[in-house]
Each structure stands twice: as C-alpha cells, then as structure tokens.
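Undergrad: For reference, the sequence and a predicted model appear below.
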Amino acid sequence: MVRPGANLLGAALVLAALLAGCADVPLEGAPSPSSTPTKPTPTRSPTHGPGPTNSLSTPPPVTPTPPPGPHLAAAAPVTRSFPGRLPSGKPPLFVVVSFDGAGDLALWARWRAVAKRVNARMTFFLSGPYLYPGDHRADYKPPYHRPGASDIGWGDASNVLARTTVLRQAIAEGHEIGTHANGHFCGTTGIGRWTTAQWTAELSAFDQMVRTGPTLAAGKAVAPPFDPATVKGMRTPCLEGNRPAYRQAMVQRGMLYDASAPGYIAWPKKVNGLWNFPLQSVTLAGTTKPTLTMDYNLWFSQTGARVAPVAQAPALKAQVLATYRQALAKSRANGNPPLFLGNHFNSWNNSVYSDALTTFVEETCTQPDVRCVSNMELVSWLAKYGEPSGRNRPT
C-alpha cells in the first residue's frame, strides 16, 4: 500500500524532474554552460521534419585488426558477490553511486581515486558523443534534428583517445559503464516523443560510436574501450522519455535496468521488463522540501540552480551531506533498501555537490552494513536473492 500523500508526492517528483532537468557538462571545446544553467535548449533545424528513426552511418571498415595486447577492448567488469543476509539478519545496505555524461578526464581521475580508497564500485552513464570525433558528427542522424546535432558537443581526436584509455582502466577496476544516450535532447522538442523504433536506433548509434569513434579519432584501427553488448543499463537525458517506449527498446537489446525514473527509498521492482532503479525522493535537510537524490535537483532545491556566493559553499555542502545521511538512516530504519545517488561530472555551485558526495562516500562505504556497488552488482544480487520479503513498500 502506498502511504497517504504519495500521489501528491509523485506528481511533485515528476514536476521536479521536468523543472530540474539534468544537463551534462559539454565536452572540451564545446561552449561552456552559463553560471545559471537551465534545461538545455535542443538544437533543431527548421528544414528537417521528423524522421522515423535516428541512425549513425557506418564508416568503411579499417584494417588491419589490432594485434592482441593492450589495444584490445576491455572485458566486462568483474561483478563481486555479497551475502543475502548480514549477521544482523538484514540484507546489505547497498549504496549505488552513478554519474551522467562521464566525459571530463580530471573528474574521471577524481572519482576513480575516491572509489579506490573505500573499495567502492560505481556506474558511469556514458554519452556517445564523448567517444566520437566532431569532424564525423554528421554520421549521427537524430529524429527531429539536423544530422550531427548534439546539445553536449562532440569529442576531438585527443580527448576521444584519452577517454578510451580511461574507460579501459575504469572497467579493469570493476566500474560499470551504462549509456546516457547521445545528443541529450530535452524539453518539448526532445526525447519525450521518441518511439520505440527511434530509441532502438539511438541505442544502435551509441553502440556504433563506441565501436568506431576511437578508430576515427586515431586514423588507424583502435579497438573500442569496451564491448557495447556489456552495457545493460541506461539513464535517459534529463530523466525524460516515454518510459514504455524506450524500455521496450532496452529489453529488445538485452538490457536489464533503467535508472531514469523518480521514485522512493524502497526495494526495486521490475517495470516493463526491467529493474527500476530510481533517483529517490528525499527531504532536503532542515526544510520540508522534497527533492531527488541527484546533484542538479539538490542544486535546484537549494538555490534555484543559481551559483551562490562562495562563502555559502560550506553551509550548502553541509546541508547536502545531512540530506544524504538522513536518507541512509531512513533506509536502515526500513530494512536496508538500496540508496541510489546520482551526480554529474561537474563542479556546479562551487563544487558543493561533488564535495558532499565525496565526503559521504568516504564516510559511508566502509561502514560494516554498507556495500557501495555498481548498478549491475545490485542486479546480480537481486537475481540471486530476490526482493527481501515484505520490504518493497515505499518508506
């Protein structure tokens, strides 16, 4: 049974997700975001009507095949196993940290180092253009937009190859790569009206960017950083999209979970054939404001997504950290359902959200009942043990 007021809260969650859309930081060389970002305005060509699908042209094959060795694509990360019950009789309290975009190289280094310090595994939802050189952008043909359109820019030869290396290293460390789709089109002219066929083509375009982007950037055969078939989850741009439509495309592709929808701190269920791993409704510490466990939404709740004076950063960070701690305590009080925390590769609002998340991860992931895992590690645990009995009601 859903507790009283859940319908109103659900409506508020949807509104919050729409108002506080999560824009990715543009790639190096792309226009910088303003100091008061809003939901990105899609780039739309008036000379192109709606297309039936989006696509990515397949470039001519490049030979020779790279020899065995460090240039081979990385294997899927090793999935750790966890007990069904702790000595307390409760299941482990899984904390799942994930990032959208996954482009900035310095932040890749930061989060890999944080994870290593506390034996955490994280999920990185990669945007396809981060691995595709901009001089080939016209290969991408999204619906309702001109060929090559992207609201987050494109890569260039040097950063595509650098990301290829970093992705291999991160996967070897046990981190998971998901997809954040490609052009990041949000709002009324964005992904909300895409059909299953268009989503199928969007996912195929992502796969092709992963497979061929490094080769195009290098001008010679370079194996992709990972096999796109190992990508089993997605977070949609701005948390938008017709969920039955894109989830059908995901199921047909063999994917296992969706991390896009707003939700509650509760044990996950399958919806439309996929595990639903939500960004969760929490209360901003010290207020009665509902928000989601995503950095942009926290920023929107705190300052309307405006940059506050730097002198306010310590207090804002403390509020975010207290919000995370409250959410963890709420999980513990209700049978340890997973806690899902979303972030971007950013330094928004004087790095308040990245700094608060760093502190929370470092103080939480070593606690005896906590396991900081990737989404796919949680999928594997759920597949083995199932949802703990009687613990799926929203809290």
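TA: Structure received.

Undergrad: rest of the way, CA atoms for contacts and neighbours
TA: OK.

Undergrad: and residue 356, what does it touch?
TA: Contacts for residue 356 (CA atoms under 8 Å, 6 or more residues apart in numbering) come out as 317, 318, 320, 321.

Undergrad: ok, the first one touching residue 352?
TA: Yes - in this structure, residue 317 sits in contact with residue 352. The criterion is CA atoms under 8 Å, and the distance is 5.0 Å.

Undergrad: For these two, indicate the residue with more neighbours.
TA: Neighbours were counted for residue 317 and for residue 352 using other CA atoms under 10 Å; residue 352 has more, 25 against 21.

Undergrad: contact partners of the longest strand along the chain?
TA: Longest strand of the chain, by residue count under DSSP state E: strand 93-101. Contact with strand 93-101 is made by 24-25, 122-127, 130, 180, 235, 331-332, 336-345, 365, 369-375, 378, as judged by CA under 8 Å, 6+ apart.

Undergrad: alright, now check it against this:
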Amino acid sequence: MGELSRRNALGMGLGLGAAAIGLAGCGSADERSSPPAGRHTGAPGGPKGAPRITPHLIGDGSTAYTGRQPNQPPTPERLEPGRKPPQFVIISWDGAGEVGTGLFPRFLKTAQDHGVHMTFFLSGLYLLPESKRDLYKPPNNPVGASDIGYLTDEHLKSTLGYVRQAWLDGHEIGTHFNGHFCAGSGSVAKWTPDQWRSEIEQAKSFVTSWRTNTGWHAHDPLPFDYSRELIGSRTPCLLGQDNLLPVAKELGWRYDASSPGGVQRWPSKRQGVWDFPLQGIPFPGHSFEVLSMDYNILANQSKNSTRAPSYNYPGWREQATESYLAGFRRAYETNRAPFFVGNHFEEWNGGIYMDAVEEALKQMSDPKDVRMVSFRQFVDWLDAQDPALLRQLRALEVGEEPPGGWKNYLTAKAPSRSAAPKAAAHA
C-alpha cells in the first residue's frame, strides 16, 4: 500500500465507469499534538429554557438516558400530493475521533452556524484506551489488532466531549465498528453474520463501558442510551454489507450507509433495511464520476497520496468543492434525490478536503427548501411517507426531471413513463 501503513489504512480501489475510484478511507488516529479541551457539558438537558432532566445512568454510568434528544426538527409529515419534495443533504463522518487537529469542533461549529445536522459514525475503538486493547477480539485477526491507531488518553477524553456535544446539538451517533480491517484474510469483506454480530457487540460495549475501561468515573456520561441511539452504520472501506444486513435487521437497525457505487436516485431497502449508498457525482474536468466521499476524490487526484506536492492544493480544493456542488445541483434541479456525502476528520493534502466540504456545506444550506439532516432524521421522513409516493420518486432516473412537472407527477396515481429519461450530462 505504499506510504499507507497498516496503522493508517485508507482504502481500496473500485471501478466506476472509466474511473478508478478509491473506497472509503478510515478515521485514522496517528500520534499528533495535544488537542484543545472538548466542550464538556454538565448534566445534559434540552433546549435553553426547557426543564432539565436528571440523567438516568445506564450500566456503569458511561451512558445515560436524558430524555428526548434536543434540537430536533419537527415531527415529519407526509408530503402533500403535487408538492415538490425537499432536497435532503446528509453529511456523515467516519470514525469521528478528535486527534488534536480541531476538526471535530470545527464542524460542530459550522453545523451550528448554518442550522445543519449530521451523522457521526463513531469507531468504538476510539473509546477504548490502548492499555486495554486486549479487550478487543476482532474476527479473523489477532487480539487487540487494529488497522487504525488507538487514541491517546487525552484524545479519547476530547472525543468523549465532542461526541457528547454532538448529540446535544441534535446530531446522530452511528457506528463505524472497530478495527477497520480492509485487506487480507481478516478483511471485513470476509466476515460472516456471526462475526459481524461479535464486532457490533464489542463496538457497543466500548461505547457503553468506557468508564470501566478507562477508570474515569468522574467524567460526565454520554447523554444517550446507545441501545436506542444506534440505528445505522457504515462499514470500513464499504465492504461486507451483504453479511452485515441480516444482523442489522435482527438488531432493529433502520439503515446502512455502506454501499459503494450508488447513483443519485431515491433509495430503497435491502433485506428490510434502508440502503444509503455513496453516490457517483460529476467530477469536473473528467468524463467519469467520483464517489461522494473525501477519500475517493483524493484517490483520483493524488493516486492515494495524502501528502502530495502543495502546488496542487488550490486546484484540487476547487475541484473537490465543485464536485460536491455539481452533485448537489444535479439532484436539486432534477429528481430531488437525497445527496449523501461521506468524510473523515483528516488533514490529507493540506486539509483541502475539509475546506471543500465546508464551503460546499455553506452553499448547499442556503436554499430554503434544502434540509441538511442526519441519516436518522432522513429515515424518519422516509418512514412517514406514502409508499406509493416513494415508488414514484424512485422511478426518476439520475438527472431526470419529473414528467409534466412535480405537481402533475406527484398527483397522478402512477408516474408517466412515456418519455425516455433525460439523464444529465456528466462533467
């Protein structure tokens, strides 16, 4: 893997059309400088002015039930016949560890500034101190092994603070599992359902038992019941979904965001679970598309190098930003398919991908009919809709406007398919 070490495995390759597109990277945890202190809240409560709820500690007190999650949108309603659907944008973060770069608080503030909610796929291993690594028994791998680094104690404390703040701000906490194994005999691509079940139970245990594992009993609990909070995931490198889904359904999970190579169409369910794939989006300057994730853009720009020559950075930053915005506009102006964007808290190639997603977020949040939500919030909206309406939305192809306009299309009993789909030209 060249410059990419086992401790910092970033991803594998995937073909999409003519492009060689990198799969999802990982939230790596290299040894870095000490982080700023997280915003550790006291006993969590609701919005300002709301009565404070005494936390009900769960287990060893690592987590607590604190009532309904604050800062949530109104209860979703069914879309009225003939009404144009909102444009949903879901931004998510794999790993969700704070390792001293300040990226976690940076994007929490950006979200607050622009009224955005997101999903944080927390790696359970990021709440397990390295001194207790023997507690992790990864399937088909040695005890304590991991293809991402364990956090330092200081970074673990900071991550706890920002995860706590994220939930109180209204964001979702999903899972990115644990050791991020993408290659070799221990790859998640080869795990059985029983092995996925073991990995999930361990990930949940590390989140719900961090007090016991760290000895930090004076620290505030995470303000949520993880057995209720956890309803979805993204697998390492977008691998292994087929054997994960039966377990996800068994556990009552409502979605999974692990599919690679999806397209910008309205989603459907696989094995009873909503399937939210990373999507192919226009890639300015090329005839092929790129997956809607920071690492996949990097893989095409710098051939997997995370420290390419800096003279490339301005052009690549602009290209990444325009790629996100091109994907957004294609959906917004045509079929209104939800736009899924995946990221990592990483400073690859001078942090240009963080700059790109932040600038794209700011521009995408401007229109009034755009809803930038978490996967949980999007699932709530989907499940509130008339199944017949969702079938009509799914019938629209990539870049296809509704025949006869939205009022006609979503008022009719069935979509008109007399005209051939008008696919948008790919940049």
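TA: Sure, I can see it. No experiment lies behind these values; they were computed from the predicted model shown.

Undergrad: The longest strand of structure 1 vs structure 2, average distance?
TA: Taken against structure 2, strand 93-101 of structure 1 registers an average deviation of 0.4 Å after superposition, with mean CA distance after the TM-score superposition for structure 1.

Undergrad: Show me what counts as buried in the next helix or strand after that strand.
TA: Remark: after strand 93-101 of structure 1, the chain's next helix or strand is helix 105-118, criterion DSSP states H and E. Residues of helix 105-118 of structure 1 classed as buried: 107, 108, 111, 112, 114, 115, 118 (neighbour count, 16 or more other CA atoms under 10 Å).

Undergrad: Show me the residue at the heart of structure 2, geometrically.
TA: In structure 2, the residue lying closest to the centroid (CA atoms, centre = their mean) is residue 92, at 2.7 Å.

Undergrad: And that one? What does it align with in structure 1?
TA: Alignment note (TM-score structural alignment): residue 92 of structure 2 maps to residue 98 of structure 1.

Undergrad: For that match, which non-adjacent residue is closest in space?
TA: residue 123 (4.6 Å; CA to CA, 6 or more residues apart in numbering).

Undergrad: Looking for the alignment partner of the one you found in structure 2.
TA: Under TM-score structural alignment, residue 123 of structure 1 pairs with residue 119 in structure 2.

Undergrad: I'd like to know how far its match sits from residue 61 of structure 2.
TA: Per CA to CA, to the nearest Å, residue 119 of structure 2 is found 24 Å from residue 61 of structure 2.

Undergrad: who has more neighbours, those two?
TA: Taking neighbours as other CA under 10 Å, residue 119 of structure 2 and residue 61 compare with residue 119 leading, 27 against 20.

Undergrad: The residue nearest to residue 98 of structure 1 contacts residue 178, correct?
TA: Yes - Residue 123 of structure 1 lies in contact with residue 178 (CA under 8 Å); the separation is 6.7 Å.

Undergrad: Find the residues that touch each one of these two.
TA: By CA under 8 Å, 6+ apart, no residue touches both residue 123 of structure 1 and residue 178.

Undergrad: what residues does stretch 231-240 of structure 1 touch?
TA: For stretch 231-240 of structure 1, using CA under 8 Å, 6+ apart, the contacting residues are 17-18, 20-23, 39, 100, 125, 177-181, 184-186, 191-192, 254-261, 376.

Undergrad: do that again at 7 Å, thanks
TA: Contact with stretch 231-240 of structure 1 is made by 17, 21-23, 125, 177-181, 184-186, 191-192, 255-261, as judged by CA atoms under 7 Å, 6 or more residues apart in numbering.

Undergrad: if you skip the residues just before and after it, what's nearest to residue 318 of structure 2?
TA: residue 356 (7.1 Å).

Undergrad: got it, and residue 331 of structure 2?
TA: Distance criterion CA to CA, 6+ apart; nearest residue to residue 331 of structure 2, sequence neighbours excluded, is residue 337 at 5.4 Å.

Undergrad: ok, that neighbour - contacts?
TA: 264, 265, 266, 331.

Undergrad: which SS state does it fall under?
TA: Of the three states, residue 337 of structure 2 takes coil according to DSSP: H, G, I helix; E, B strand; the rest coil.

Undergrad: I'd like the distance between it and residue 88 of structure 2.
TA: Residue 337 of structure 2 is 7 Å from residue 88 of structure 2, where distance means CA to CA.

Undergrad: re earlier: which ones among the contacts of stretch 231-240 of structure 1 map onto helices?
TA: residue 17 (DSSP state H).

Undergrad: Which of the contacts of stretch 231-240 of structure 1 fall within strands?
TA: Counting by DSSP E, the part of these found in strands is 125, 177, 178, 179, 257, 258.

Undergrad: And the fifth one, what's its match in structure 2?
TA: When you say that, I think you mean residue 257 of structure 1. Checking TM-score structural alignment: residue 257 of structure 1 goes with residue 255.

Undergrad: Kindly tell me how buried the closest residue to its match other than its chain neighbours is, as a neighbour count.
TA: Sequence neighbours aside, residue 274 is the residue nearest to residue 255 of structure 2 in space, at 4.3 Å (criterion: CA to CA, 6+ apart). Neighbour count of residue 274 of structure 2, defined by other CA under 10 Å: 21.

Undergrad: what about residue 274 of structure 2, which SS state?
TA: Going by three-state DSSP: residue 274 of structure 2 is strand.
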